[in-house]
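Engineer: Predicted structure and sequence below. I'll ask about it afterward.
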Amino acid sequence: MIGMEMVLLFSIGLFAGTLGSLVGIGGGIIIVPSLLYLAAVFMSLSTITPQLAAGTSLLVVMVTAISSIIAFHKQKRIDYRSGLLFFVGAGPGSLLGATFSSYFSVDAFMVGFGLFLLFLFSLMLFQKKLKPIRFTNEIQRTYVDSSGESFIYHFHPPTAIFVSFGIGIISSLFGIGGGAMLVPMMLIVFGFPPLVATATSMFVIFLSSITGSVTHVLQDHISWLAFVLIAPGSWIGGRLGAFLSQKMSSGFLLIIFRFTLFVVAIKMILDGTHLM
């Protein structure tokens, strides 16, 4: 492998890790298409298939998540108890998704998933006018940010587990981390503060990526060469994204997340219809 591929793979990890940590999506949506593009361009990476790209991406996402969690923990932004509850659903879902990855025809699903993300994007445009859905037997949390402002949010455990199960399946199936759906769920359905939602999402992504990655490893769906070269960039990016998000207001962080969600949605639709 020549220096060009090495630089590109490191850069992909750095960009994906920074963006993934910044908005809580993990970064897999950057890594998977990048690996498939490089596989078509460089002979040294030509053995990377969609399954290998998804498995490698999920393993890299785990590295990004560990890196960002270290920073988010110091910033006291992770709701660990809520995150563990979300993982009760996302963990089994990620195992199921990784198991299906060898047999699933993804084109039509990617288009449908992209359209669903566009729907979430449209909801988030009017988020201030939407009230979080209230259930009976909710759990209440309070978060105080660095400026001293308090946020009160609620969530319904059975609903959280059910939705997280579906998110776990999709995240492992496509190697995208799941945050593109997890963060909107926290924001729209349960009213999480953006700073808590993005940080807690990375915690859940880390846990679910472990279970999904183990299955991908057992199925030999990892390009270890690509992983070794991408992982250092993703580690640095994870720390950088967490640092940058701390410097941003909740409103500006929401703007970045909405833009990212829109781009991810369009990308998945174009990929599913083979227009890219």
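Structural biologist: Great, that's in hand.

Engineer: Going by C-alpha atoms from here, please, whenever you check contacts or count neighbours.
Structural biologist: OK.

Engineer: any chance you could map the helices in the stretch 51-200 of the chain?
Structural biologist: For the stretch 51-200 of the chain, the helices defined by DSSP state H, counting those that start in this stretch cover 80-100, 107-125, 157-174, 179-184, 194-218.

Engineer: Out of those, the one nearest F10 is which?
Structural biologist: helix 194-218 (20.2 Å; Cα to Cα).

Engineer: Next SSE downstream of the closest one?
Structural biologist: helix 224-246 (DSSP states H and E).

Engineer: Would you mark the buried spots in the helix or strand hosting I31?
Structural biologist: Using DSSP H and E, I31 sits in helix 28-41. If you call a residue buried by 16 or more other Cα atoms under 10 Å, then helix 28-41 has these buried ones: 28-36, 38-39.

Engineer: can you give me the angle that helix makes with helix 224-246?
Structural biologist: On the basis of axes from the mean of the first three to the mean of the last three Cα atoms, to 10 degrees, helix 28-41 is oriented at 150 degrees to helix 224-246.

Engineer: by contact count, what packs against helix 28-41?
Structural biologist: helix 3-23, helix 50-74 (3 or more Cα pairs under 8 Å, 6 or more residues apart in numbering; DSSP states H and E).

Engineer: Quick one: closest of those to V264.
Structural biologist: helix 3-23 (11.8 Å).

Engineer: second one coming, line it up with the first:
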Amino acid sequence: MNEETTHFGYREVKTSEKAGLVGNVFRQVAEQYDVMNDLMSLGTHRVMKRVAVELVRAKEGQTVLDIAGGTGDLTALLKERVGPTGQVILLDINAEMVRVGRDRLLDQGHADTRFVIADAEKLPIQPGSVDGITMAFGLRNVTDKPAALAAMRQALKPGARLVVLEFSKVTSRAAQPAYAFFQSLWPKIGRWVTGDGSPYQYLVESIDMHPDQETLADMMRDAGLTHVGFNNLMGGAAAIHFGEAPLIQAEPAPESLSDLDPDRQ
């Protein structure tokens, strides 16, 4: 029987291989990830993340899960919202990205941040236990997006909100050629900054293969989220999607927890 396949950028690969391939990409770019985000978004990703924090509606004392939290810049913004009595959980599948984020957050005084290495498709989080979830520039790298969205919905408390920030599809046909040219520069910039442009070629391709705004909104509804919507940013070059857990939901058994212990790294 033939094994199922999926896309890794423009390449078709075995489904079981994609997570490892994506992991290799982010291990290569971890140290320069935020620099490249600044260059690829012309610095606007920082503003976008502040918008995402507003939309998740986190309050003091609450618990928020930051999936694909990586280098921790969104986690730090969430910590400002939940305060010393709240908790932010930075979760990422890539240990190298978590290491960079952990070191940065500890330097910023956020020692009470919880760091978890886990797959977004199999969240080791008690169902119905978090007051909000954010995921910035990570969903397009997930192998099984419907499974990840369903896992996020299950982790939310009833009525709590999921906010997904992701590169998306430019809505203006007139602007599409210019944006495509700008994207074509990313691998060249990546080679200049890091010495290797191949990870950034994958990032360009992963954006192109990512579902458009309406398709992703439908996927969120199919995952059981309600009040789903999205806001286009930069003419659709990025979009913020949001949805809420229904007020009544099933509670499947939780998975085992895998924490990253800062003292052991």
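Structural biologist: Received it, and whenever you're ready, just let me know what you need. Quick caveat, the model's predicted, so the values are computed rather than measured.

Engineer: Got a TM-score for the pair?
Structural biologist: Once superposed, the chains reach a TM-score of 0.30 (TM-score structural alignment, normalised by the length of the second structure), with 150 aligned residues with a Cα RMSD of 6.8 Å.

Engineer: just to revisit the earlier point, columns mean neighbour count on top of the helices of the stretch 51-200 of the first structure, output as a markdown table?
Structural biologist: Rendered in a markdown table, the data for the helices of the stretch 51-200 of the first structure read as follows (neighbours: other Cα atoms under 10 Å):
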| stretch | mean neighbour count |
| --- | --- |
| helix 80-100 | 22 |
| helix 107-125 | 18 |
| helix 157-174 | 23 |
| helix 179-184 | 26 |
| helix 194-218 | 26 |
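
Engineer: right, and those - which one's nearest I70 of the first structure?
Structural biologist: Per Cα to Cα, nearest to I70 of the first structure of the helices of the stretch 51-200 of the first structure: helix 194-218, 9.9 Å.

Engineer: Run the chain-centre distance for that closest one.
Structural biologist: Between the centre of helix 194-218 of the first structure and the centre of its chain there are 7 Å (Cα atoms, centre = their mean, to the nearest Å).

Engineer: pretty sure S11 of the first structure is touching W235, no?
Structural biologist: No - using Cα atoms under 8 Å, S11 of the first structure is not in contact with W235; the gap is 11.5 Å.

Engineer: Name the residue in those two with the higher neighbour count.
Structural biologist: W235 (24 against 18; other Cα atoms under 10 Å).

Engineer: ok now do that one, which residues does it touch?
Structural biologist: W235 of the first structure makes contact with 13-14, 17, 63-64, 66-68, according to Cα atoms under 8 Å, 6 or more residues apart in numbering.

Engineer: and which of those residues is nearest E5 of the first structure?
Structural biologist: G13 (12.3 Å).

Engineer: Report the contact partners of the closest one.
Structural biologist: Contacts of G13 of the first structure (Cα under 8 Å, 6+ apart): 31, 60, 230-235, 237.

Engineer: Out of the helices and strands packed on helix 28-41 of the first structure, the one nearest M124 of the first structure is which?
Structural biologist: With Cα to Cα as the yardstick, what comes closest out of these is helix 3-23 (14.0 Å).

Engineer: quick one: that closest one to chain centroid distance?
Structural biologist: Distance, centroid of helix 3-23 of the first structure to centroid of chain: 15 Å (Cα atoms, centre = their mean).

Engineer: so it versus helix 50-74, what angle?
Structural biologist: 50 degrees.

Engineer: can you pull the buried residues of helix 3-23 of the first structure?
Structural biologist: 5-6, 9-23.

Engineer: and of the buried residues of helix 28-41 of the first structure, the nearest to G89 of the first structure?
Structural biologist: Closest approach to G89 of the first structure among the buried residues of helix 28-41 of the first structure (Cα to Cα): G28, at 19.9 Å.

Engineer: State the distance from the closest one to F174 of the first structure.
Structural biologist: 8 Å (Cα to Cα, to the nearest Å).

Engineer: Residues that sit against both of these two, list them.
Structural biologist: Common neighbours of G28 of the first structure and F174 are listed as A54 (criterion: Cα under 8 Å, 6+ apart).
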